[in-house]
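Asks: Provided below are the primary sequence and the corresponding predicted coordinates.
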Amino acid sequence: MYLPETMVSLPFILLLFAVLQAPSSSLHSKSGDREELLQFKEGLSDPLGSLSSWNSSNADFCRWAGVTCSRRHPGRVVSLSLPSRDLGGTISPAIGNLTSLRKLDLRSNMFYGEVPHTIGRLHRLRELVIQNCSLDGEIPQELGNCSNLMGLNLTINQLKGRIPDALGSASRLQYLSLGYNNLVGGIPPSIGNLSSLVILTLYQNNMDGTIPEVLSHLNHLQRIQVARNNFSGTIPPLFFNISSLQRLGFGSNKLQGSIPPDAGANLPILKELHLGNNRLSGMLPSSLANATNIQVLSVARNRFQGRVPPEIGKLCPPRVELGGNRLEARNDEDWEFLRSFTNCSRLQLIDLTGNNFGGMLPGYVANFSRQLQWLGMGENQMSGVIPPGIGNLVNLIYLEFAGNNLQGVIPEEIGRLQNLKSLMLQENRLSGQIPSSLGNLTQMLTLALSYNQLDGSIPKSLGNLERLTSLNLSSNRLTGGIPGEIFTLSSLTDFLSLSGNYLSGVLPPQAGSLKHVAHLDISRNNLSGNIPEALGDCENLVYLTLDGNFLTGGIPRSLGNLKALSILNLTRNAFSSSIPRELGKITGLQQLYLAHNNLSGSIPLILGNLSALIELDISYNHLDGEVPSSGVFSNLTGLSILANDGLCGGIPELRLPSCHVKPHNKQRQLSLMILLPVVLIVTSLLLLCSVLFLFKGKITVGKMKIPSLYKIDEKYPRVSYNELFHATDGFAPANLIGGGKYGSVFKGNLSLSASENDATVAIKVFNFHQSGSFRSFMAELEVLRQVKHRNLINIITSCSSIDSRGNDFHALVFKFMPNYSLDKWLHPGADEQWHKLSLVQLLNIAVQVADALDYLHNNSQPSIIHCDLKPSNIMLGSDWTAYVADFGISKLVGESMDRYMSSSGNSVVIRGTIGYVAPEYGESGQVSAAGDSYSFGITLLEMFTGRAPTDDMFTKGLSLHLFAEMAFPDKISEIVDPTLVQPFDNDARLDTALACITSALRVGISCSKKAPLERMSMKNAAVELHRTRDSLLEEYFV
């Protein structure tokens, strides 16, 4: 019996489909996502060998590093997790073919380029984390297709453009973190569709517009952080009705309007309220007291006015930031909120500075919790006295009552505050003497007592403040001599100001010990005698003002050694003799005031060559001779030469008499006729000898085995001396950006190819006069041609030629680093308004430098020892990427450099930098990787303590290593740079930050041990620092 045809074909087709499908499934289980993974790996740099198991010979790709496969569907990758592996390159679009992927974690690597649009194909993806890389471009719209996405973290990159509207389609999204990028535009209203959103972080971008009201409908939101943008308009009131909120961060924007009266009524679990640095106004609502779990109340630097509700004081948050508003207090009732704070045992910070608080300073400020670390009440209108009981607040780090009307004396009891680092009492009406007990405050960094009515002498005990960086006692009624102990405070880096007092006596020779201070002002006193020659040793001085004294003698020639000097004011003294021409060596000098003295002689012509000099006042002296016509002398605006009757010439606008030139008599003409031929003959003979000598030198050099200096980057042509000369405006001082023993570094604009515009480059010119400079040039060139790592300085090309005078000319051309060196950021000058680097930035730099040294030691062929690592040899790119530079004394292990130096006859002497060089280098001269570990360890300690190893506090056996080792681990908070922990605004985050700093210092201490065999290797140091940085990022930015 035959069945109908249709009944035969259907089962047969189903059976055939199953048979054909089985081999296919089996085949896929064997190959699976393997090809996609190999495509992802292709083109990536992998200095740590993290992907060494990813190869075609290892068939079981599910066991490859970072890969997790599905149990239900063998061969399908469900998780790719490769955090902190130092992987570099672009992320392959092939990643979008891993269609079973649920988790993609590539955080803390060196990826650059765009986020692949193909990730939008990953419909099963739940978590995408690519934070702390160098990604640029825009966020792909296609990410909105990831319908199962629950977490998206792209913080700390260089992403630009707008947040795509399409992200609002990822309806299951619970956290969205896009902070620390370059995003622009507004927040898309579509984000309001993400009803499951718990965390929204857009911190520190360039976004603007208003805060969409629809975001206030996100009823599950726990943390919103959109600070440090340019948002304007008002805060939607319904945000204060989201009962799940724990952190509300709208600080540092341009927001206006007021806080709703019932703002705190519906925020039962709010812990942090950050509204500071905006334009908010109105009254502070008393309803905030209902947010009983709040730990941080930050509304500083707004336009709030009126009295502070007394209920706020009962809230007892550990941190209260109300400074920079228009808040008022006139009587005891208005101060009631402050009285309530005396019952707060957790109180750590009170900032009331810059308001309109008046009346008497309440005496009960001395009754605050002993846990209080920060008390700021400056820039108000308070009167009364500083209560002696303030000395009971033994944990105070910062105390400010500046800019009030306080009277009375400075309490001796302040000397009990052993942890105090800043005491700001300036601009009051305090009287009496400076308490000698202040000399007990050995942790003090800043002491400001200026603009008061203090009298008596300066206590010698202030010489005990060995960590002091700024001392300002100006505009008081102080008398007597300046204690020599003050000038032994080599820790002074910012300023020492004693101006506007009645100090007498002479400037002691110890003044030359202030080698790090930038601003020295002792003007308007009664000092006499000479300026000590030793003052010329203060090489970091930027401002030197000694005007309005009775100083005598000549102006020391040693002042010409002050290369960093910008302003020199010596007016209204009794200086005699001539103006030293050595002042013309201060190339950065902008203002020079020498008026009202007894100076004589002519004006040094070299002053006209100071291109930076814009103001010169030499009036009311006894100068004579011709006035120069160049530089500052060519412009009446910045020049004053009044009351110098002997001056002549100059530009016509000065209306000075002409300078008379004596006519030549016949006898002189006859002498010239005889002498001139003789001089010409002698000069010719000397010139001939010089040419022969140089020619002989060229032959000698020519016999050396110098490798051909091929261009490093094939797309750039070799450059000539003339090109570099024009690129730097003739190697002008204005383009000088650095220098060292073997040469100088200039900034220049150079055309690198015919198709490109001029590029900004750094040009390192080697000093042919300095012995060893050619060896340094060849060593650096050889090293940089052999290595390639993302965190090593990138050389573009080189030049080996003859300059305009016929001398050897050698130069290396690098990409210009707009953020200069790490040293500039660790120790900025007083005139450099550079912010301090954040903890995250420092950890990133530490990781990158460790990776670079690990590569040199373990992954370069041959291995390379840097030999001179220090902050000034760590350059920072525009994206804050760190680059190790200056390989002039590096050593290639296992490969002799003698072939570049055979003619010199001298062996290579390895020299590092004092403070950073390993101790054994001075004993045996034998270099090793452990020597680099030592230098790195010292650099690491410097980064996190803010103390250089050459700081003058490190004497009598105390070193930076020992300083950190003695504090480790229980007293780390006492030695850490305080600016690193200030941004961490609650206990938990502060603890995390201190834990990370402790871990970093542990690495620094381990690397800088005296015995080479006991030091941590750079490979292990890199691993530890990666772990430390990632723990901070996970806590703070996720």
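Replies: Alright, I've got the coordinates.

Asks: going forward, measure contacts between C-alpha atoms and count neighbours the same way
Replies: Will do.

Asks: middle-most residue in this structure, spatially?
Replies: residue 825 (3.3 Å; Cα atoms, centre = their mean).

Asks: where do the strands of the stretch 801-950 of the chain begin and end?
Replies: For the stretch 801-950 of the chain, strands defined by DSSP state E, counting those that start in this stretch occupy the ranges 808-815, 864-865, 874-876, 882-884, 891-892.

Asks: redo the ones you listed as CSV? Include distance to residue 640 and mean neighbour count.
Replies: Shown next, in CSV, are the strands of the stretch 801-950 of the chain (distance: least, Cα to Cα, whole Å; neighbours: other Cα atoms under 10 Å):
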stretch, distance to residue 640, mean neighbour count
strand 808-815, 42, 20
strand 864-865, 56, 25
strand 874-876, 43, 23
strand 882-884, 47, 26
strand 891-892, 56, 22
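
Asks: take this one as well and set it beside the first:
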Amino acid sequence: MANHGIIILCAILWLFDSANTPVKCSNNKTDSLALLSFKAAIDDDPRGALNSWNESVDFCSWKGILCGSRHHTRVVSINMMSQGLVGYLSPHIALGLSKNKLSGTISPFVGNLKRLVLLSLANCGLQGEIPQVLVHLQSLELINLDENSLTGAIPPGLYNISTFSIFSVRSNQLRGTIPRDLGFSFPKSRHLDLGDNQFSGVLPASLSNASMLEIINLSDSIGNLSSDLSYLSVGRNEVHGSIPSDIENLVGLTRLIISDNNLEGPISFAFGKLTRLQELYLDTNRFANLLPSSLGNLSLLNHIYLQKNNIHGSTPQSLSNCTNLLTLDLSHNNLIDSIPQEILMISTISISFNLAYTHLQGFIPNFLSSCASLQWLHLEANSLDGEIPRQLNELRGLQDLDLSRNKLSGPIPRFLSELLLVNLNLSFNRLQGEVPMLGVFQNRTAVSVDGNNELCGGIADLKLPPCSSQNSKKKYVPTVLKVLIPMVAALVICFTLSVYFCLFVCRRRRRSRDTLSSMPSFEGQFLRLSYADLLKATNGFSEANLIGAGRHGSVYKGILDDGQTLVAVKVLSLHVKGASKSFISECNTLRVVRHRNLLKLLSICQSTDFQGSDFKALVYKYMSNGSLEKCLHQNRQQQGGQDEKTSNLTMIQRLNIAIDIASVLEYLHCGTDSSIVHGDLKPSNILLDDDMTAHVGDFGLAKVMSSISSEFPTHDGSSTGIKGTIGYVPPEYGMSTIVSPQGDVYGYGILLLEMFTNVRTTDDYVLKEHTGLNNYVNSALPNAVMEIVDPLILSEIQGERTMKRDCMNSVLSIGVACSMESPNDRMSITNVVNQLCKIRTTYLLPS
């Protein structure tokens, strides 16, 4: 710097090592070493201005150096003006001017300090724009311009300085967009703060490349976002404080996710203005106090997640106005009192109702039964007492029930064995008496009754003591009845014996007539098998031969008298409502259809057992490889709290199975005189034989229709609720009793997506984040498909040609096209068969 004077006011000197990292030492020692470094960089000092700079002399007495007593002998000024110095400004001298009253604009002169490493001008009252000349400071590692009144855009060249570890311009009035390649421009950045400005646009995906980032702040004013914004998610971050009140300006929101943060305080903003909101996720925060009454204004709400907060007290009465609510989760809060009546007035909750871990007391209310289509009810870990109310029997769609860790008493109701439960937890209560042995109680992995010391019986795997006359059912009989009961019993026995034979004969005659009138004619094409034959074939319908159970019956493996024919015997549970109707429906359907991929019916048995009770069974050809459900999900194991999603099906096997199933649907819908709707397409109803050929079974909900139409056909069904399995039932079935071939196409689409992703329709994150398997897959199309496919397929096609990976993309696109919300938008089943066959041909081409 020949013939130039230097003056730096209000300076703080820094000492750097060879890596330009600040060295910690005492303040005056730091200043002394920094000044000596400055002296060493000067090549020529013609006037001897630096002669006084002697290491053995106090630097505050050096010529041109001014120290301030207020700063304990720190250097506050270096004045070398007009001394004719020649050389370089040492990098050990740095600008630290924060928290001063400089005002004005940033001087363009700063741009001449080409070797400057740190520039701090925070909270100095500066205005105007950031000078363009700062882009010349290519050695900058820190820039801090926080808390000023700077305007305009950040010079683009500043984003190209790759040496930054700290870049902070928080709390100004800066505008513009954040560059898309910011993450690549700042690879060493540890601290990036652009918050509290007026930036617009999208957050750059390249930020994921800045792997050294420790602190990032990009906050804008949420209220300034577009009122047309429909989806806002800031979940799974470390956001703290309270919800900004101006979020109420986003009146177009249909989905709001603020889960998994550190937000606290009352939920106080005006929810009532977000009238289009359908999904609200506030779970896993620190919200406290009562829920706002404005929640009741959100009549379109489908899903509310408020679990894992500190909400206490009663819920607002207005919540009952949420007449479209499907899911409500208030678990892990402090409701303390009984189950709020305001919640129980919402009869539309059909997916999930969770009040676990909320300190509830009192009885389980009867009016829970108003949610007739509810699938998932969790009330565990409370202080509920009394008996399990019989009214829960009306929850015919219930699949998961958890009443564990309460104070419930009395017997286990028999109706629980009639529900379609796949998971039942009654553990750690005070239940008494005999455990049922039907329905869900036949599966040890699906039921838990641990911690109920007065239970007995049940299947052997439960390892409960056998029931005796004393512990199977406790009887509390008044003294007077102890005398009357034996007398009345004797009279009843005599009367019963006198008429039993007559009634038995009449009943057998009537049953013979009924059989002839209701039994479909199969023209002698089946084996003739009696109750005794089936009893022998299944070893007395033993539990060891049980291979499956459903709502209307149980399926047993059997071997006929010839010692070679393996069969699957479906025994109807005639005490269950709808079982006889299911039997007739299946017979009527299978009487008129023939297809290689239909489960082959070998015989029908309609008779009486050895006690004179009605007995009905369907006998099928045994499928050695079990159900598609088993092949897809049998290896899902809990490891560290996570499901291990694996299967044993290759890509080509899945394609073959998918084509087999689609071929059956095409035949049912278009290949007979009448259109036949299966009505319950799901993995457990697809059976696989020795060579993995798929066979569609279980026609208990099938409908034979008189005509085929691309529009909704009329149907005079008498059902008052959804028929089928939740997750595979099309949305239109929830609003009408009309069924159609397009409904089967929807179920097939969901089934196809499940086959190739190995994700169940009931997986929590699918419901929570995407409201369905089809939306989950659709959000990954077309670029993120490899992130959601079954890991087995991923390993199979890894490294293969792009064409094979495109096959995967095409299959999932078909699944989404089949499961469109509107029936008329769904792909035709004939087109599905043709497209899948083309995909299979392409996939088999040599690499």
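Replies: Now that the structure is in, tell me what you want to look at. Bear in mind that the values here come from a model prediction, so they are computed numbers and not experimental data.

Asks: just give the TM-score of the two.
Replies: In this superposition the chains share a TM-score of 0.50, using TM-score structural alignment, normalised by the length of the second structure; 583 aligned residues with a Cα RMSD of 6.8 Å.

Asks: I'd like the strands of the stretch 801-950 of the first structure as TSV, with distance to residue 234 of the first structure appended.
Replies: Shown next, in TSV, are the strands of the stretch 801-950 of the first structure (distance: least, Cα to Cα, whole Å):
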stretch	distance to residue 234 of the first structure
strand 808-815	45
strand 864-865	58
strand 874-876	38
strand 882-884	40
strand 891-892	61
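
Asks: now for the ones you listed, which one comes closest to residue 389 of the first structure?
Replies: Each of the strands of the stretch 801-950 of the first structure has some distance to residue 389 of the first structure by Cα to Cα; the shortest is strand 874-876, at 47.8 Å.

Asks: can you list the residues that contact the closest one?
Replies: Applying Cα atoms under 8 Å, 6 or more residues apart in numbering, the contact partners of strand 874-876 of the first structure are 793, 817-823, 849, 882-885.

Asks: is it true that residue 371 of the first structure touches residue 348?
Replies: Yes - in this structure, residue 371 of the first structure is within contact of residue 348 by Cα atoms under 8 Å, at 5.8 Å.

Asks: looking at the two, which is more packed in?
Replies: Taking other Cα atoms under 10 Å, residue 371 of the first structure and residue 348 do not tie; residue 348 has more neighbours (22 against 17).

Asks: how long is stretch 696-706 of the second structure end to end?
Replies: 22 Å (Cα to Cα, to the nearest Å).

Asks: what's the offset of it from the middle of its chain?
Replies: From the chain centre to the centre of stretch 696-706 of the second structure is a distance of 32 Å (Cα atoms, centre = their mean, to the nearest Å).

Asks: equivalent analysis for stretch 395-408 of the second structure, please.
Replies: How far stretch 395-408 of the second structure lies from its chain's middle: 21 Å, per Cα atoms, centre = their mean.

Asks: equivalent analysis for stretch 670-684 of the first structure, please.
Replies: Averaging C-alpha positions (Cα atoms, centre = their mean) puts stretch 670-684 of the first structure 60 Å from its chain's average.

Asks: same check, this time on stretch 925-934 of the first structure
Replies: Using Cα atoms, centre = their mean, the mean C-alpha position of stretch 925-934 of the first structure is found 27 Å from that of the whole chain.

Asks: show me which positions of it end up buried.
Replies: By 16 or more other Cα atoms under 10 Å, the buried positions in stretch 925-934 of the first structure come out as 927, 928, 929, 930, 931, 932, 933, 934.

Asks: over to stretch 255-265 of the second structure?
Replies: Those would be 255, 256, 257, 258, 259, 260, 261, 262, 263, 264, for stretch 255-265 of the second structure by 16+ other Cα under 10 Å.

Asks: among those, which are in helices?
Replies: Using DSSP state H, no member of those sits in helices.

Asks: format the residues you listed as JSON lines; extra columns: distance to residue 588 of the second structure.
Replies: Formatted as JSON lines, those follow (distance: Cα to Cα, whole Å):
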{"residue": "255", "distance to residue 588 of the second structure": "46"}
{"residue": "256", "distance to residue 588 of the second structure": "49"}
{"residue": "257", "distance to residue 588 of the second structure": "49"}
{"residue": "258", "distance to residue 588 of the second structure": "52"}
{"residue": "259", "distance to residue 588 of the second structure": "51"}
{"residue": "260", "distance to residue 588 of the second structure": "53"}
{"residue": "261", "distance to residue 588 of the second structure": "56"}
{"residue": "262", "distance to residue 588 of the second structure": "59"}
{"residue": "263", "distance to residue 588 of the second structure": "59"}
{"residue": "264", "distance to residue 588 of the second structure": "61"}
